[in-house]
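Participant: Structure for this input, please:
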Amino acid sequence: MKGLFLLIFMSCIFCLSAQVGRARIVDVFLIGGQSNATGQGYVRNIPRSFEVDTTVMFYYSRYLNGGKGGERWRLLCQASESDDKFGVELSLGTCLHNEYPDRNIALIKHALSGSNLYEQWNPGNRKGETRGEEYAKFIETVKSGLAQLREKGYTPVLRAMVWQQGEADARDIAGMERSRLYGINLNNFIQQVRLDLGAEDLLFVYGSVMPMAASRFTGRDLVRNAQKEVAEGSGSSLSLPSAIWINADDLQMRCSDYMIPMPEDDVHLGTYGVLELGRRFSQVIIRKWGDK
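Facilitator: Modelled structure (predicted):
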């Protein structure tokens, strides 16, 4: 009888210790890119049926929200150029925590509207190239956020990064050669992010760009095709494991959003489009992450 009691007691201690250890682990998800990552959805147009899960932790760079509230951990909120707009952070964090209510979920974000991959997000790891300003800001933001989590007693674990970018590399002002190099540059970017953050298996999820053709985006087809080539299982020499492309062409655009100042915008996602993109990102992560 004593042996049975001892076995049960030790089992309880083991389970409690495992729960305590798990409670200190934080699953971290990164957000980067240009304007559709920064977010052009309007806070005032978010439907009442959508409730932000404020148990999710959030850290964003000092360059977002007009320089207000960044570089510190806070409850999940919007973070775009200004506080009247939001990005995928709201639905991404909420959907992930809905799926994993017993886990600590944290997001780290840096993005800049209009930024390109060939220069501003260039890791600077190839001969003759220099590290781009946005890449440097992103890595600095992520490392700072992780360090603050450790100072709070957490053990952060990088799980995935979501990325929405490519329009700037398809613009006529970028030049067709840079559009042609998008696949090579995206492949290099993903690999270097994983290397710089010490997460060689980091899941990298990104959505299609520019569903609407426009004359100023002369390299549109090149960039869109390159996105698919980099994806896992594409059969291309640029393909990378755990790089997942998702279709975002059917999402609502800002030109069809409700009472907005830019009714002719043919580039940016609208309120419902941003919310759905974040949800789709989360669904890929959930499917690939499984029960880890």
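
Participant: Only C-alpha atoms from now on, for both contacts and neighbour counts.
Facilitator: OK.

Participant: Doesn't Gly32 belong to a strand?
Facilitator: Yes: applying DSSP: H, G, I helix; E, B strand; the rest coil, one finds Gly32 inside a strand.

Participant: Sequence B follows; please return its structure for comparison with A:
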Amino acid sequence: MKTYRVVRLTFACYLLIAWTWGFSGSAWADSYDIYLLAGQSNMDGRGQVSELTLSQRRPLSNAIIYYRNPPRSSDGWKPLAPGFSIPPKYKGGFPSPTFGPEIGFANAILQAAPHQKIALIKGSKGGTSLRVDWNPGESGKPETQGECYRNFCETIRLATEDLKRQNHDFHIQGLLWHQGEADKNSNPETYQERFHVLVDRIKKEVGVDDLPVVVGEVFDNGKRDKVRTALQAIGNSGPPFGFVSSQGTKTWDEGTHFDAASQLLLGQRYADAVLRLKK
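Facilitator: Next comes the predicted model:
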């Protein structure tokens, strides 16, 4: 327990230093590439921060995140580091003890373009379905829309307005999607139709008609063949869609939530897919 407190304190110090000297204190306008991250628990992230090295826990340079999972949020833009996730029954603040694919993703994107600044808008919630929670409903009629869809659109609006207030320029470069466990019994064609409706609505919300979209594959526990088939069909259908395989990954529980090493690997694969689409 004492070691855990020391690690948390050290990590908090890193965040404080980065926040003091980084994004919020900047007097100059920057240009950011924005990536949208959405889905359920494996996008929110259940990889254990405790399994990362001290170096891996440090905030990334040139990367910020706006995380919102109502009623919890990052309270504005923060330097990107592991810990923007809300695991079940967690009541504490940020950084939390878990992370998602955003760390491996950001590291890989920045390695490819080290002088570019990136901004991640993350809206994800465990146990949520495409059928209900992410249903975009009818445009202009919030009562017909799923809670996660409404929250995600609101998160994008709040995050981009915050950048504008600080005179930063930005371009939305892609959507990363990792979801499907809650829709494991959906017909593959039905899932695909619902997902394309969601993507079309998000494109209209952000005003990017050719938005690259990368979907991640849920872990194969032998009971998700339908949704895995749907995700593979979407991701391998060609631009603007890309696919991230879960092959070679591991879970820390009984076949659902990726462990820390697998989250880093998936993040790298998301970045590879995005870079291929952008080319």
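
Participant: Let me know the TM-score between chain one and chain two.
Facilitator: The TM-score (TM-score structural alignment, normalised by the length of structure 2) is 0.79; 240 aligned residues with a C-alpha RMSD of 2.3 Å.

Participant: mind listing the strands in the stretch 101-250 of structure 1 by residue range?
Facilitator: Assigned by DSSP state E, counting those that start in this stretch, the stretch 101-250 of structure 1 shows strands spanning 104-111, 155-164, 203-207, 243-246.

Participant: Make a markdown table out of the ones you listed and add mean neighbour count and distance to Gly67 of structure 1.
Facilitator: Formatted as a markdown table, the strands of the stretch 101-250 of structure 1 follow (neighbours: other C-alpha atoms under 10 Å; distance: least, C-alpha to C-alpha, whole Å):
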| stretch | mean neighbour count | distance to Gly67 of structure 1 |
| --- | --- | --- |
| strand 104-111 | 26 | 12 |
| strand 155-164 | 20 | 22 |
| strand 203-207 | 24 | 26 |
| strand 243-246 | 21 | 31 |
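
Participant: would you list those in CSV and tack on distance to Val274 of structure 1?
Facilitator: Shown next, in CSV, are those (distance: least, C-alpha to C-alpha, whole Å):
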stretch, distance to Val274 of structure 1
strand 104-111, 15
strand 155-164, 11
strand 203-207, 11
strand 243-246, 14
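
Participant: nearest to Tyr135 of structure 1, of the ones you listed?
Facilitator: strand 104-111 (9.3 Å; C-alpha to C-alpha).

Participant: what's the closest one packed up against?
Facilitator: Counting contacts by 3 or more C-alpha pairs under 8 Å, 6 or more residues apart in numbering; DSSP states H and E, strand 104-111 of structure 1 is packed against strand 25-33, helix 35-38, strand 57-60, helix 89-99, helix 133-151.

Participant: That one maps to which residues in structure 2?
Facilitator: Alignment of strand 104-111 of structure 1 against structure 2: residues 117-124, by TM-score structural alignment.

Participant: compared with structure 1, how much does the matching stretch deviate?
Facilitator: Comparing stretch 117-124 of structure 2 with its match in structure 1 after superposition yields a mean distance of 0.7 Å (mean C-alpha distance after the TM-score superposition for structure 1).

Participant: Save the helices and strands packed on strand 104-111 of structure 1 as CSV, and put in mean neighbour count and distance to Gly233 of structure 1 too.
Facilitator: Converted to CSV, these look like this (neighbours: other C-alpha under 10 Å; distance: least, C-alpha to C-alpha, whole Å):
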stretch, mean neighbour count, distance to Gly233 of structure 1
strand 25-33, 22, 23
helix 35-38, 28, 25
strand 57-60, 26, 32
helix 89-99, 22, 24
helix 133-151, 18, 27
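
Participant: Turn these into CSV, including distance to Asp266 of structure 1.
Facilitator: Shown next, in CSV, are these (distance: least, C-alpha to C-alpha, whole Å):
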stretch, distance to Asp266 of structure 1
strand 25-33, 18
helix 35-38, 12
strand 57-60, 27
helix 89-99, 22
helix 133-151, 25
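
Participant: Just to confirm, what residue in structure 2 is aligned with Glu167 of structure 1?
Facilitator: Matched to structure 2 by TM-score structural alignment, Glu167 of structure 1 sits across from Glu181.

Participant: three-state assignment of Asp75 of structure 2?
Facilitator: Quick answer, by three-state DSSP: Asp75 of structure 2 is coil.

Participant: Pretty sure Ser262 of structure 2 sits in a strand.
Facilitator: No: secondary structure of Ser262 of structure 2 (three-state DSSP): helix, not part of a strand.

Participant: Aligned to it, what sits in structure 1?
Facilitator: By TM-score structural alignment, Ser262 of structure 2 lines up with Gly273.

Participant: For burial, what's the neighbour tally of that match?
Facilitator: Burial of Gly273 of structure 1 is recorded as 24 neighbouring residues (other C-alpha atoms under 10 Å).
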